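Asker: For reference, the sequence and a predicted model appear below.
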Amino acid sequence: MIKKIDITNPKFAKEVLNIQIPSYKVEAELIDFYELPPLKDTVETLQHCEETFFGFYLNEELCGVISIKTENDIVKIHRLIVHPNHFRKGIAKKLLDFIESNYKSFETIIVSTGSQNTPAVTFYLKNGFSKKEETRVTEHLSLTSFKKEI
């Protein structure tokens, strides 16, 4: 089941952080870059990020999270994370489908991921996104942005 998360509640922010840290540690290993900003988040930074969070729950356990911001006709995905214990269960797809179904009045979804994060790049391409640009952030990190018309 997918439901909105009140990220301003410290209990829920901690639950999200307990998904985010292990998920981004996997990405850090995949792209060989361990200074990812989401690994430095705290309950407090999540509470003040101004993103809208939705969680995928399996038997009352939070297993995956998507967070978005909306502006004009654009939905920007800021986080699409699944706990490593729940990889390959279709949770990311269900969260993405939820956003597409519930934000039909918007025209575009955009998202970025580490360019070397092959599973994420493959996921977005497989789900109808097209690559827009690659940006070198540091000597060791580049991000690829994707766009999908909905």
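Answerer: Received the coordinates, thanks.

Asker: alpha carbons only for contacts and neighbour counts from here, please
Answerer: Noted.

Asker: can you map out the strands along the chain?
Answerer: Taking DSSP state E as the criterion, the chain carries its strands at 2-5, 52-58, 61-71, 74-82, 108-114, 130-138, 141-149.

Asker: What sits closest to Phe146 if chain neighbours are left out?
Answerer: Spatial nearest neighbour of Phe146, excluding adjacent residues (C-alpha to C-alpha, 6 or more residues apart in numbering): Lys131 at 4.5 Å.

Asker: From Val82, how far off is the one you found?
Answerer: According to C-alpha to C-alpha, to the nearest Å, Lys131 and Val82 sit 22 Å apart.

Asker: Pick out whichever of the two has more residues nearby.
Answerer: Set Lys131 next to Val82 and count neighbours by other C-alpha atoms under 10 Å: Val82 wins out with 27 against 17.

Asker: put this beside the first:
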Amino acid sequence: MKRHGLQHCEENFYGYYENEKLCGVVSIKVDDDVVDIHRLIVHPYHFRKGIAQLLLNFIETKFQVETIKVATGSKNTPAVSFYKKNGFQNINEVLVNEQLTLTFLKRKYQSKGCLN
């Protein structure tokens, strides 16, 4: 079995740098008028500095689509709160196993780039 890892995952990665050091990353897939956020990661040293917000704002500006969707661990309260604060609504919860439940959220726009 051949494993390719991140280099062949077909996601687009965008990073946030401070003083040439990578502090946060967002990866997405775009399909028609939908952006699917696969990862939004901020280094723990840079928590609570607004980097996740900057990365989300960048995605919203760069890809003016009808829908942005994301999934995160249901117990990841900071992530769930972050997305809800930004207008995302729960669409589903899936029990993966006894330790993990995923929350799926999305944010719809009336027309490209306008929040609904």
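Answerer: Okay, I see it. All figures in this text were calculated on a predicted structure; none of them were measured in a lab.

Asker: ok so, going back, what sits against the residue nearest to Phe146 of the first structure?
Answerer: Going by C-alpha atoms under 8 Å, 6 or more residues apart in numbering, Lys131 of the first structure touches Leu125, Thr144, Ser145, Phe146, Lys147.

Asker: how about the first one, what's its match in the second structure?
Answerer: When the two structures are superposed using TM-score structural alignment, Leu125 of the first structure falls opposite Lys84 in the second structure.

Asker: same deal with the second one?
Answerer: Residue correspondence, TM-score structural alignment: Thr144 of the first structure in this structure matches Thr103 in the second structure.

Asker: tell me the angle of the lengthiest helix in the first structure relative to strand 61-71?
Answerer: With residue count as the measure and DSSP state H as the assignment, the first structure has helix 10-31 as its longest helix. With axes from the mean of the first three to the mean of the last three C-alpha atoms, to 10 degrees defining the directions, helix 10-31 of the first structure sits at 90 degrees from strand 61-71.

Asker: helices or strands next to helix 10-31 of the first structure in the packing?
Answerer: helix 43-47, strand 61-71, strand 74-82 (3 or more C-alpha pairs under 8 Å, 6 or more residues apart in numbering; DSSP states H and E).

Asker: Quick one, which of the ones you listed gets closest to Lys3 of the first structure.
Answerer: Nearest to Lys3 of the first structure, of all these, is strand 61-71, at 9.7 Å by C-alpha to C-alpha.

Asker: okay, that closest one sits on what stretch of the second structure?
Answerer: Going by TM-score structural alignment: strand 61-71 of the first structure matches residues 21-31.

Asker: average gap between that stretch and the first structure?
Answerer: Once fitted to the first structure, stretch 21-31 of the second structure is off its aligned match by 0.4 Å on average (mean C-alpha distance after the TM-score superposition for the first structure).

Asker: buried sites along that stretch?
Answerer: Cys23, Gly24, Val25, Val26, Ser27, Ile28 (16 or more other C-alpha atoms under 10 Å).

Asker: From Lys69 of the second structure, how far off is the residue nearest in space to the middle of the second structure?
Answerer: In the second structure, the residue lying closest to the centroid (C-alpha atoms, centre = their mean) is Ile37, at 3.7 Å. Note on Ile37 of the second structure: its distance to Lys69 of the second structure, by C-alpha to C-alpha, is 6 Å.

Asker: and the buried residues of stretch 21-31 of the second structure as TSV, adding distance to Tyr17 of the second structure?
Answerer: Output for the buried residues of stretch 21-31 of the second structure, formatted as TSV (distance: C-alpha to C-alpha, whole Å):
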residue	distance to Tyr17 of the second structure
Cys23	5
Gly24	7
Val25	9
Val26	12
Ser27	15
Ile28	18
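
Asker: Can you give me every residue that contacts the closest residue to Lys147 of the first structure other than its chain neighbours?
Answerer: Leaving aside its sequence neighbours, Lys147 of the first structure sits nearest to Ile110 (C-alpha to C-alpha, 6+ apart; 4.5 Å). By C-alpha under 8 Å, 6+ apart, the contact set of Ile110 of the first structure is Ile74, Val75, Lys76, Ile77, Ser145, Phe146, Lys147, Lys148.
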